[in-house]
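Student: only geometry, no sequence info:
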């Protein structure tokens, strides 16, 4: 229970969002970040609190895969004691916004790579909403939402393990993945780094689109759970408070449910993948 012990040894004012004391207006962010905050549609929530807790326990680099409008970057900037942020974003509109946030914050510990992560190196097609350049639902997975109209953007994608040396980063403590269905290719391309560093992985795994085949989605989930088991990790579902401001519990999941996505069940789609050896202490720490 070493993780839980370290967590409990902190004074209450230094635990999670309580240390940051951010209100819905983000008043304690730097004033020059207010425009970036609004552009990112960012407000502190359960993820802000959980990232703060996890980075307090592991004072190591945060890798943000699918940085989008900089929401996780702003979570990171609200944490009082941090040790490096590296974001990846294949949408060049979003990558430019994140770069502007970093410049406004004047943080030398934060960097953005305008590329995606995958299990192969090369150009891929990024599918975006035709009406939204900063589309948070943009995906490299062409089968995720069948029957929709998309605009396409070329995106450079890399296996993380192939480019890690060039990035000159330290040990990875926390990995956040929000890539709209392309989770497994990201994990496969990072497998050597994950096995070496044993990071905690905060990952969104969406329920299936109403037009997607249930059997195809099940194959995707089975492949993901097989990988998690192969690297000796455990899948934990993140349970949130009713107001969505706090992560209240981590629940071990033998399988990820296969159901149709709705606005009502979207809150169920966030997971923490953790090394098996850390599972008990993480569950205890969040109680």
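Tutor: Yep, that arrived. Note that this is a predicted model, so its numbers are computed, not measured. Numbers count the residues shown, from 1 in each chain.

Student: going forward, measure contacts between C-alpha atoms and count neighbours the same way
Tutor: OK.

Student: how about residue 131, what does it touch?
Tutor: By Cα atoms under 8 Å, 6 or more residues apart in numbering, the contact set of residue 131 is empty.

Student: repeat for residue 7
Tutor: If a contact means Cα under 8 Å, 6+ apart, then residue 7 has 15, 53, 56, 57, 285 as its contacts.

Student: second one coming, line it up with the first:
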């Protein structure tokens, strides 16, 4: 009871602290229980390697509380960034994070990227307002704790935001909504050929709805002459290398097998210059 009360009081405390990422110090706020949580140590090296040879805009689909944003800005503060985040609590938090740290070349869009511009239901599976499992797809196999009516934007607004700039690197972490995001961006991906960091939730069984959706994504990228790599990590969650694979297959452990890179075959030589490829 005392622990629960303390946790409740912590959600009412607003303060900021400093956090160092890749040698760069950031001011990190805590706002009504929402805070930045460091995660995915391997992602820093993945970003560093990709932006070594890819110039343009970093497109972040699924910003949450700015984990990928801070990784990018700790490596190259001037690399242009556009982030899509439908959760209004997360969008408010990340805007504050950007302002507190005076981050440059940042555009945060408080909306989800989707095939049509309109509204949708965001499902939260946790009591936390910044639930990192929140999804525009309700079928997660776990209880929906609450919902939010959120805005979605289609490809045309994204094209407007890009303007004449190239699409440099894409990260997609949208908790099951990957197919819709990929379909929305298909023409842009075909035009700009960006490498795509993507998380797939476990499909658990062959022929399941999630398995079929992932196979559709694989087919879409294969038609664009992309190769698929599983991101291999060390026990300490550092980037170990890229394992070329034909298909994601049926996965049951999201913590170790959920992260992938899709990259144009024409970029294989550039990839091999910055990553260890063929890691088992």
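Tutor: Received the coordinates, thanks. Just so you know, these numbers come straight off a predicted model, no measurement behind them.

Student: which of the contacts of residue 7 of the first structure sit farthest apart?
Tutor: Farthest-apart pair in those is 56 and 285; separation 11.9 Å (Cα to Cα).

Student: which residues in the stretch 1-150 of the first structure form strands?
Tutor: Remark: strands assigned in the stretch 1-150 of the first structure by DSSP state E, counting those that start in this stretch are 61-65, 85-88, 110-113, 116-117, 122-128.

Student: nearest to residue 147 of the first structure, out of those?
Tutor: Comparison of these against residue 147 of the first structure by Cα to Cα identifies strand 122-128 as nearest, at 12.5 Å.

Student: and the aligned partner of residue 82 of the second structure in the first structure, how many neighbours does it have?
Tutor: Using TM-score structural alignment, the equivalent of residue 82 of the second structure in the first structure is residue 86. Residues within reach of residue 86 of the first structure, counting by other Cα atoms under 10 Å, total 20.

Student: does residue 86 of the first structure touch residue 111 like I think?
Tutor: Yes: Residue 86 of the first structure is in contact with residue 111 according to Cα atoms under 8 Å; the separation is 5.0 Å.

Student: counterpart of residue 272 of the first structure in the second structure?
Tutor: Looking across to the second structure (by TM-score structural alignment), residue 272 of the first structure lines up with residue 261.

Student: quick one, what contacts that match?
Tutor: Applying Cα under 8 Å, 6+ apart to residue 261 of the second structure gives the contacts 195, 196, 197, 198, 228, 229, 230, 231.

Student: ok, and the residues you listed in the first structure?
Tutor: Cross-checking the contacts of residue 261 of the second structure against the first structure gives 195, 196, 197, 198, 228, 229, 230, 231 as conserved contacts, using both residues aligned by TM-score structural alignment, their matches' Cα atoms under 8 Å.

Student: on that earlier part again, is it fair to say the match of residue 272 of the first structure lies in a strand?
Tutor: Yes: counting by DSSP: H, G, I helix; E, B strand; the rest coil, residue 261 of the second structure is part of a strand.

Student: mind checking what secondary structure the residue nearest to it when sequence neighbours are not counted has?
Tutor: Spatially, and ignoring its direct neighbours in sequence, residue 261 of the second structure is nearest to residue 197 (4.7 Å; Cα to Cα, 6 or more residues apart in numbering). Using three-state DSSP, the structure places residue 197 of the second structure in strand.

Student: gap between residue 197 of the second structure and residue 50 of the second structure?
Tutor: Applying Cα to Cα, to the nearest Å, the value for residue 197 of the second structure to residue 50 of the second structure is 10 Å.

Student: so for the two, which residues contact both of them?
Tutor: Common neighbours of residue 197 of the second structure and residue 50, counting by Cα under 8 Å, 6+ apart, are residue 169.

Student: so what does residue 167 of the second structure match up with in the first structure?
Tutor: In the first structure, the residue matched to residue 167 of the second structure (TM-score structural alignment) is residue 172.

Student: separation between its match and residue 122 of the first structure?
Tutor: Going from residue 172 of the first structure to residue 122 of the first structure by Cα to Cα gives 24 Å.

Student: looking at these two, which is more packed in?
Tutor: residue 172 (23 against 13).

Student: can you pull the contacts of the residue lying closest to that one once chain neighbours are set aside?
Tutor: Using Cα to Cα, 6+ apart and skipping residues adjacent in sequence, the residue nearest residue 172 of the first structure is residue 61, 4.7 Å away. For residue 61 of the first structure, the contacting residues are 82, 83, 84, 85, 86, 169, 170, 171, 172, 173, 174, by Cα under 8 Å, 6+ apart.
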